[in-house]
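*Asks:* have a look; sequence and predicted model below, questions after that.
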Amino acid sequence: MSFGFLGIQFGFALQGGFMSRIFQTLGAEKDAIPLLWIAAPLTGLLVQPIIGYLSDRTWSPRWGRRRPYFLIGAILSSIALFLVPHSPALWIAAGFLWILDASINISMEPFRALVADKLPDSQRSYGFVTQTLIIGIGTWIASNLPWLISQMGVSDGAPTGVVPMSVKVAFAIGALVFLISILYTVFTTSEYPPEDMEEFEKEKKQKNKFVSDILNNIGSMPLTMKKLGLIQFFSWFAFFTMWSLANPALTEHIFKTPVPIESAYNMDVPESVIAFETANTAFQKASNNVGRYMGVYGLSSMAFALLLTFYTSRKRINRKWVHMVSLILGGIGFISMYYIPSPQWLTFSFSLIGLAWGSILSMPYAMLSSSVDPKKMGVIMGIFNMFIVIPQIIAALGGVNFAYKLIGDETINAMIVAGISLIIAGLCNVLITNKDAITYNPKEAI
């Protein structure tokens, strides 16, 4: 039932690893990149609560409750993934990011609810960690695609303002994997019907309750959910900073190959044209390597999730302490980027970040699902997404630029800000006191 997340993560990894590169290739200034990314959190803020609410009120004997949304999102996401690297202008690429992120969110939110729908409380840590394992596989493979395709002989060079063919091929492969993996889940996974079908049909017929229901659920969210929201705020501020600024930060600070500015070259002189093309190809190859190293955090999260999968299938874990330690280690990974002497050390940095990522994708959802009404799981998961998208919106509207420039003008300082933010998120775990959220003993459930 979680296999479709492989495709979703192909979409997210290609978006997270290479969207800033596409923006830079199309002429975006590095300080404008976070604002161009605002499409991602804004669409999540709007789409996820709506899809969660609608999927809670959907039932088809053939298609179930969540699967129709998987399928719609997969078709739209695959189309957007294929088209985005072919954007001829910056504003078109930004528009495709809106479509892509909205479509991915249509598929993603019901996947979270599906795990909670189908698994008893005793298996939810196991279920969300297994989902994280699949996400890690997708992150690693997708992040390596442009580099791998380049190694196979596909060109990294391209005229000014044109995305290289290696990136276009990678996004096309991602679109295909997205669609196939979602179709696999749709056609091989069954769903449980509502326990009380008569009451379910009665609730479906009630109209004009959408906004009031959303607001009521926001107003009555459990205290544990609010505390988890604070942790999520600092966690996702950190990762948005990485996705939007890692490419300019690392190509400049680690690889010493910043994106060339065409106005700095006399394009009427053949030697200057050659120099520009050489610098641009070097930037594109460095960007391939940034994506490849970013894939390490997917591999690391996969290994971490694998260990947790084996452990949580047999014994209980303290979700609070696992999440705290993982986030702090991830913060150290971000900060280490400023000090590493060569690109090879990025493997170490992103390995630590992967521990945080693996925990972010599992522990908060396991803690939350043990603290809310199962009948409202879809809408609650959608509302919980607010604590993911609000920090990203704040970061995109200037928060990340303001924060890192308090340290210095170099873009690498954004990675230090991400590290500090992740450490704060880890320390906020001391606020979680709900025993059901912190741990669940499988033996006590038998």
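*Replies:* It's in.

*Asks:* please count neighbours and contacts with C-alpha atoms only from this point.
*Replies:* Noted.

*Asks:* tell me where the stretch 251-400 of the chain has helices.
*Replies:* Taking DSSP state H, counting those that start in this stretch as the criterion, the stretch 251-400 of the chain carries its helices at 270-312, 319-336, 346-360, 363-369, 377-384, 386-394, 400-405.

*Asks:* then this one, side by side with the first:
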Amino acid sequence: MSFGFLGIQFGFALQNGNMSRIFETMGAQEDKLAFLWIAAPTTGLLVQPIIGYLSDRTWSPRWGRRRPFFLIGAILASLALIVMPHVSALWMAAGMLWIMDSSINISMEPFRALVGDLLPSNQRTAGFGFQTFFIGIGAVVGSLLPYIYTNWLHFSNVAPAGQIAPSLKYAFYTGGIVYFIAVAWTVFTTKEYPPVDMAEFEAEKRRTAGFWNGVKESFAGIADMPRTMRQLAVVQFFSWLALFSMWIYATPAITSHIYHTSDTTSKLYNEGADWVNVCFSVYNGVSALAALALPAVARATSRRVTHLICLTAGGLGLISIYFIQNPQMLLVSMIGVGIAWASILSIPYAMLAGALPSNKMGYYMGVFNFFIVLPQMLASVTLGFFTKQVFGGNSALTLVLGGCSMILSGLLTLRVHDADDIRLPNNLTPAENLAYEASLADANPNV
């Protein structure tokens, strides 16, 4: 059920590692990069809750509930990845980012809900952890693709001003193909379970049918969030603010602060930009391994303490970039970022799933995405100002700001009420699991 995330992460890895590079190639100034990235959070804000709402109300005997959205999103995202390296102007690059990110969000959001649908509560931390493992593997290879095409397959990584280098073009082509194949594997091999009461399901679907009703319900859901979800929302806000600062400013920070160039047509700049992709592959590889260890750490401590430890490691990793001049040492910084990334992709969702009603899993997972995209929107409109006016154009200091934000989010995790603590046994029999679910329902009115 999680294999499709390997392909989705090819798309996100290529986007996160290379869009600033593409924007700069098309002539964007460094302090305008954050604003150009606003497409990513805006499309997530609009698409994910609506797709979650609609998928909750979808059922096909052949295609199930979530899988139709996987397939539609995969087709659109794969096409967008193949078209992206053919842009020839800054406005085209920004527009294609809107299309690509919207398509990725269509296929990504239901994957979170699928794990909540199909796994009992005592398996969810492991389920989201395994999902993170596939995310890590996909992101490692996806991030390395430009480097592989340049250094192993000997495609040129430089091009005339305003053109995308051949190595980056073929990296995007490969990402589009892998994206579709991986998601299609999940679509055609995963079985979903029908609603328990089909008549009640159909009645609810008729009562709440309609696209605009989905829009209204999605935004109204912010006011009705369960307590755990409200507490996690604040944690998500600061951790994703940190991540977005890294994705926007890692390339200009590393090329200018360590490689000492901002000339996008120079060999040295493109070597630095390729090394950013290597760094991103390292943090994603670390996250794939760390994700497998998270359930054991959470059993030994708690999910809240585990998240605090991981986010602190990530924050220190981002801050350390400011003090580095040797590109090789950046890989050490990325170890901390990878540990944080593993936890961000799994622990909050595992805590959240135990606090949500099962018939609104997709809907609330989509609403929860607001607190990923709102900090990204804030980053898009403020980080350019901070970089230029406060930090004097030193984008490495913007990464320091992101590191501080990540550590703060870890401290805020300690106030989250986790109704479904992972320290309970993971090897319950079916009868014991039912009893455990019943006890949760008695103890927590949100379940």
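*Replies:* Done, it's in. The structure displayed is predicted, hence computed values, not measured ones.

*Asks:* export the helices of the stretch 251-400 of the first structure as TSV, with columns for mean neighbour count and distance to E199 of the first structure.
*Replies:* As requested, the helices of the stretch 251-400 of the first structure are exported to TSV (neighbours: other CA atoms under 10 Å; distance: least, CA to CA, whole Å):
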stretch	mean neighbour count	distance to E199 of the first structure
helix 270-312	22	35
helix 319-336	23	35
helix 346-360	25	35
helix 363-369	24	23
helix 377-384	26	17
helix 386-394	22	29
helix 400-405	19	47
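
*Asks:* I'd like the ones you listed as TSV, with distance to I75 of the first structure appended.
*Replies:* TSV is the format used below for the helices of the stretch 251-400 of the first structure (distance: least, CA to CA, whole Å):
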stretch	distance to I75 of the first structure
helix 270-312	24
helix 319-336	34
helix 346-360	27
helix 363-369	26
helix 377-384	21
helix 386-394	23
helix 400-405	33
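
*Asks:* counterpart of E195 of the first structure in the second structure?
*Replies:* Following TM-score structural alignment, the counterpart assigned to E195 of the first structure within the second structure is V196.

*Asks:* neighbours around its match, how many?
*Replies:* Using other CA atoms under 10 Å, V196 of the second structure has 8 neighbouring residues.

*Asks:* surely it forms part of a helix?
*Replies:* No: using DSSP: H, G, I helix; E, B strand; the rest coil, the secondary structure at V196 of the second structure is coil, not a helix.

*Asks:* distance check, it against N359 of the second structure.
*Replies:* Note on V196 of the second structure: its distance to N359 of the second structure, by CA to CA, to the nearest Å, is 10 Å.

*Asks:* quick check: neighbours shared by these two?
*Replies:* Residues touching both V196 of the second structure and N359 do not exist when contact is defined as CA atoms under 8 Å, 6 or more residues apart in numbering.

*Asks:* out of the helices of the stretch 251-400 of the first structure, which is closest to T25 of the first structure?
*Replies:* Shortest separation from T25 of the first structure across those is recorded for helix 270-312, at 8.7 Å, computed as CA to CA.

*Asks:* what's near enough to touch the corresponding residue of the first structure for S343 of the second structure?
*Replies:* Using TM-score structural alignment as the criterion, S343 of the second structure maps onto S359 of the first structure. Applying CA under 8 Å, 6+ apart to S359 of the first structure gives the contacts S301, A305, V322, H323, S326, L327.

*Asks:* how about H417 of the second structure?
*Replies:* R227, T228, Q231.

*Asks:* what's it aligned with over in the first structure?
*Replies:* The criterion is TM-score structural alignment: under it, H417 of the second structure has T433 as its aligned partner in the first structure.

*Asks:* kindly report the same for K360 of the second structure.
*Replies:* Structural alignment (TM-score structural alignment) places K360 of the second structure against K376 in the first structure.

*Asks:* contacts only, for its match.
*Replies:* Listed by CA under 8 Å, 6+ apart, the contact partners of K376 of the first structure are D56.

*Asks:* then F10 of the second structure?
*Replies:* The neighbourhood of F10 of the second structure, defined by CA under 8 Å, 6+ apart, consists of G138, A139, V141, G142, S143, G175, G176, V178, Y179.

*Asks:* re the thing from before, are any of the contacts of H417 of the second structure buried, and if so which?
*Replies:* Burial by neighbour count, 16 or more other CA atoms under 10 Å: within these this picks out T228, Q231.
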